[in-house]
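In: here you go, sequence then predicted model.
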Amino acid sequence: MHTTDQAMKPILVILAAGMASRYGSAKQVDGFGPNNETIIDYSIYDAIKAGFGKVVFVIREEFLTTMQANFDAKLRGKIEVAYAFQDFNLKKFGVDTVVEREKPWGTAHAVMSAEQAIDRPFCVINADDFYGFDAFQKMHDFLVNEAHDEEMAMVGFEIGNTLSDHGYVSRGVCAIDDKGYMQSVTERTNIYRGADACADSIVYKEGEQEHPLSAETLVSMNFWGFTPKIIDVARSLFPDFVQKNKSNPKAEFFIPSIPDYMAKMGLARFKVIPTSSPWFGVTYKEDKEQVRDSIRQLVALQTYPHTLYAADKRVDAALYLEQ
């Protein structure tokens, strides 16, 4: 793959269709930087710098005007932009069952919803997680140099660095072999600090039972590197998932279930890429000030410019085309 060819550069897919029920507002466009930059702004800035050539926003259709107003002008000339809609039309995924739901079908369904905009290796991230440049650079390099239909990847973060002080979180807990490949990944939707609230006391709750987790356990923060093959596999599994969960309004078709299935079936290997990047994110409204402080510190250290897309400090697409 020649990264000087814009049409061949990896794609960044940003999952921004969530309803943010615990946050209480549209955190996709909430401001955190010194000039009201969103977390998405920082992710795209890092992705352009790393060499990505296209960004696809997966959103709810009614959010399109807001997203375009926030991102189209500032990204024009820097990176190709596309939008995909996550909705409740299941027929386009081979499901004839009519299911009444208030929330989308989850992150794997969101990736499926972007299939028309994906024609090459791509990275998937959450809109509300700050991952840092190192993670984007390592994933870009993997997608360019190593990715194929039987070799994909995820960036792994230590779970002790990914919790909120204000409530439970969901994480894909990984089992990894001695060669650095994922053996399995299990989505745990209720992870929090244990009763003594120390850094090493972390548990996930299943039913009414608490299970301990080491702070060094590597987890998926939905920072995945795929080829379009992943969408074909997701499509094959989705109808059965809907059939089994049509009466459960909280059931979600999570991304980790697809790599987990593929790894166990021998369809592909998933390299776990460690990162030195600082992670932080917003699950709860109370997380906002901490994220603002973290970004403020990175700006003070000149890791990021004070204004991401100011005319004198803009990300120069031509510069990165030459790299």
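Out: Perfect, thanks for sending it.
In: from here on, just use CA atoms for contacts and neighbour counts.
Out: Noted.
In: top helix in the protein by residue count?
Out: Identified as the longest helix of the chain according to DSSP state H is helix 229-245.
In: buried stuff in that one?
Out: 230-231, 233-235, 238-239, 242 (16 or more other C-alpha atoms under 10 Å).
In: for stretch 271-284, same thing?
Out: Judged by neighbour count (16+ other C-alpha under 10 Å), stretch 271-284 contains these buried residues: 271-275, 278-284.
In: contacts for it?
Out: The contact list for stretch 271-284 (C-alpha atoms under 8 Å, 6 or more residues apart in numbering) reads 20, 22-24, 27, 128-135, 138-139, 151-157, 161-162, 164, 166-167, 169, 176, 180-182, 287-288, 291.
In: now with 7 Å?
Out: Counting by C-alpha atoms under 7 Å, 6 or more residues apart in numbering, the neighbours of stretch 271-284 from elsewhere in the structure are 22-23, 128-135, 152-157, 162, 166, 180-182, 288, 291.
In: can you check stretch 251-263 too?
Out: Contacts to stretch 251-263, defined as C-alpha under 7 Å, 6+ apart, come from residues 105-109, 172, 183-187, 234, 245, 268-269.
In: mind jotting down where the strands sit in this protein?
Out: Across the chain, reading from the start of the chain, the strands by DSSP state E fall at 11-15, 54-59, 80-85, 122-126, 129-130, 151-158, 169-176, 182-193, 202-206, 209-213, 218-226, 269-274, 280-281.
In: let me know the outermost residue of this protein.
Out: No residue in the chain sits farther from the centre than residue 196, which is 30.4 Å out by C-alpha atoms, centre = their mean.
In: just to revisit the earlier point, closest to residue 39 out of the buried residues of stretch 271-284?
Out: Comparing the buried residues of stretch 271-284 against residue 39 with C-alpha to C-alpha picks out residue 281 as the nearest, at 8.4 Å.
In: contacting residues around residue 200?
Out: By C-alpha under 7 Å, 6+ apart, the contact list for residue 200 reads 214-215.
In: so which of the contacts of stretch 251-263 comes closest to residue 116?
Out: Proximity of those to residue 116, judged by C-alpha to C-alpha, is greatest for residue 109, which lies at 13.4 Å.
In: tell me the contacts of that closest one?
Out: When contacts are counted by C-alpha under 7 Å, 6+ apart, residue 109 is found next to residue 253.
In: tabulate the buried residues of stretch 271-284 (TSV), appending distance to residue 79.
Out: As requested, the buried residues of stretch 271-284 are arranged in TSV below (distance: C-alpha to C-alpha, whole Å):
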residue	distance to residue 79
271	27
272	27
273	25
274	26
275	24
278	24
279	24
280	25
281	24
282	25
283	28
284	30
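In: report the angle between the longest helix of the chain and strand 151-158.
Out: Our comparison of helix 229-245 with strand 151-158, counting by axes from the mean of the first three to the mean of the last three C-alpha atoms, to 10 degrees, yields an angle of 70 degrees.
In: what's the neighbour count on residue 49?
Out: For residue 49, the number of neighbouring residues by other C-alpha atoms under 10 Å comes to 20.
In: hold the first one in mind and look at this next one:
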Amino acid sequence: MLNKKPILVILAAGMASRYGSAKQVDGFGPNNEKIIDYSIYDAIRAGFGKVVFVIREEFLGIMKETFDEKLRGKIEVAYAFQDFNLRKFGIDLEIERQKPWGTAHAVMSAEPEIDGPFCVINADDFYGFDAFNKMAKFLTSEVHDGKMALVGFEIGNTLSDFGFVSRGVCHVDDAGYMQGVTERTNIYRRKADDQDDIVYKEGDEEVILHPQTRVSMNFWGFTPKVLAVAKELFPAFVDKNKDNPKAEFFIPDIPDYMVKNNIASFAVLPTSAKWFGVTYKEDKEAVQQSISTLVALGEYPAALWGYVKEVDPSLYLDR
């Protein structure tokens, strides 16, 4: 039985190119709370003991100013930098790129701050307490190098009204384990001929997805074993894509490889919660309204960091 408090790794190094500003530190709550604030608040309630922000080094000042004081005494805080230095991963190359190498590369960058089971999330996604509670329970009682997990959201609960999204589409067996995951980078709701289909583009073809298809929102539960596998795969990925400045080493590629090579299994922890986030600038108002509704229902205090409210986790397990 594990008892070490799990670590929360937050991926916050993105340039926010589609959103148009540093959405990681934009305000959405009634007292200017950030989406990250709600994730950390839920993680503390669920039992996480440390948060690691993976950022660009130039963001360090504003991140420390934003988070250090209000999190002092509530959860341990650390920072890791995602950059263009390939030598720290044993790759003796200098490759010109405008963006780093993707989400799996970001997780690898956090390795110095990881010494046990950990969860990875995006900075700009609102997941809800149920996801953190289920993952914390898994990481403190079930996880081992041969068994890891992800929270599987229903694709119909994860779309933006303002454009396409990227999702890791999961292939789940009858026992609730992932058999594979494929990153789809162009998913959207298609409205035509009285139909309201969810589709992704593959070449010129539109492929329909069932609304309850489980997808990864980059809410993964790992042991450090995943870092070792990622570091084994990364040099070949870089070599293959050294002339492709847009190539990205995605997190789902690692679990997919581990499952298909019998290195580890991945339990899909289901949630029916509605995800929301700010992929596009136009999403902001809807996110603010959603958070206001949750505050009005009493799920979060209006002044989020006035206190950390203890909750009965059993109230959320079957939501």
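Out: Thanks, I have it. Here the structure is a predicted model, which is why all the values come from computation and not from measurement.
In: quick revisit: residue in the second structure paired with the residue farthest from the centre of the first structure?
Out: Aligning on TM-score structural alignment places residue 196 of the first structure opposite residue 192 in the second structure.
In: could you report the separation of that match from residue 206 of the second structure?
Out: Distance from residue 192 of the second structure to residue 206 of the second structure, counting by C-alpha to C-alpha, to the nearest Å: 13 Å.
In: go on, residue 256 of the second structure?
Out: Look at residue 256 of the second structure and residue 206 of the second structure: by C-alpha to C-alpha, they are 23 Å apart.
In: follow-up on the earlier one: go through the buried residues of helix 229-245 of the first structure and name the one nearest residue 303 of the first structure.
Out: residue 230 (33.7 Å).
In: what's the closest non-adjacent residue to the counterpart of the closest one in the second structure?
Out: Following TM-score structural alignment, the counterpart assigned to residue 230 of the first structure within the second structure is residue 226. Taking C-alpha to C-alpha, 6 or more residues apart in numbering, and ignoring the residues beside it in sequence, residue 226 of the second structure has residue 254 as its nearest neighbour in space, at 7.3 Å.
In: before we move on, what about residue 146 of the second structure?
Out: Counting by C-alpha to C-alpha, 6+ apart, residue 264 is the residue found nearest to residue 146 of the second structure once chain neighbours are left out, at 4.2 Å.
In: how about the one you found, what's its match in the first structure?
Out: The alignment partner of residue 264 of the second structure in the first structure, by TM-score structural alignment, is residue 268.
In: how about residue 144 of the second structure?
Out: For residue 144 of the second structure, the aligned position in the first structure is occupied by residue 148, per TM-score structural alignment.
In: which residue comes closest to its match once chain neighbours are left out?
Out: If the residues on either side of it in the chain are set aside, residue 148 of the first structure comes closest to residue 227, at 6.3 Å by C-alpha to C-alpha, 6+ apart.
In: now do the contacts for the one you found.
Out: With contacts taken as C-alpha under 7 Å, 6+ apart, residue 227 of the first structure has the following neighbours: 120-122, 148-149.
In: and these, which two are furthest apart?
Out: 122 and 149 (11.9 Å).
In: more crowded one of those two?
Out: Neighbour count, other C-alpha under 10 Å: between residue 122 of the first structure and residue 149, residue 122 has more, with 26 against 14.
In: what's the match for the more buried one in the second structure?
Out: Going residue by residue (TM-score structural alignment), residue 122 of the first structure aligns to residue 118.
In: returning to what we had before: could the buried residues of helix 229-245 of the first structure be laid out in JSON lines, adding distance to residue 73 of the first structure?
Out: Below are the buried residues of helix 229-245 of the first structure laid out as JSON lines (distance: C-alpha to C-alpha, whole Å):
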{"residue": "230", "distance to residue 73 of the first structure": "31"}
{"residue": "231", "distance to residue 73 of the first structure": "30"}
{"residue": "233", "distance to residue 73 of the first structure": "35"}
{"residue": "234", "distance to residue 73 of the first structure": "33"}
{"residue": "235", "distance to residue 73 of the first structure": "34"}
{"residue": "238", "distance to residue 73 of the first structure": "36"}
{"residue": "239", "distance to residue 73 of the first structure": "38"}
{"residue": "242", "distance to residue 73 of the first structure": "38"}
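In: which one is residue 216 of the second structure nearest to, not counting chain neighbours?
Out: residue 168 (4.7 Å).
In: meant to ask about residue 212 of the first structure, not that
Out: Spatially, and ignoring its direct neighbours in sequence, residue 212 of the first structure is nearest to residue 203 (4.3 Å; C-alpha to C-alpha, 6+ apart).
In: OK, contacts around the one you found?
Out: Under the contact definition (C-alpha under 7 Å, 6+ apart), the residues listed for residue 203 of the first structure are 191-194, 210-213.
In: emit the ChimeraX select command for whichever of the residues you listed are buried.
Out: To isolate the buried members of the contacts of residue 203 of the first structure in ChimeraX, using 16+ other C-alpha under 10 Å:
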select :191,192,193,194,213
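In: take the contacts of residue 203 of the first structure and map them onto the second structure. Which survive?
Out: Retained in the second structure (both residues aligned by TM-score structural alignment, their matches' C-alpha atoms under 7 Å) from the contacts of residue 203 of the first structure: 191-194, 210-213.
In: and the residue nearest the centre of the second structure, how far from residue 237 of the second structure?
Out: When the second structure is reduced to its mean C-alpha position, the closest residue under C-alpha atoms, centre = their mean turns out to be residue 121, at 2.6 Å. When distances are taken as C-alpha to C-alpha, residue 121 of the second structure and residue 237 of the second structure turn out to be 23 Å apart.
In: how close does residue 149 of the second structure sit to residue 8 of the second structure?
Out: As defined by C-alpha to C-alpha, residue 149 of the second structure lies at a distance of 14 Å from residue 8 of the second structure.
In: related to what we said a few turns ago, just give me the match in the first structure for the residue nearest to residue 216 of the second structure.
Out: Matched across to the first structure, residue 168 of the second structure falls on residue 172, judged by TM-score structural alignment.
In: contacting residues for that match?
Out: Taking C-alpha under 7 Å, 6+ apart as the definition, contacts of residue 172 of the first structure comprise 185-188, 219-221, 256.
In: go on, residue 205 of the first structure?
Out: With contact set as C-alpha under 7 Å, 6+ apart, residue 205 of the first structure has these partners: 190-191, 211.
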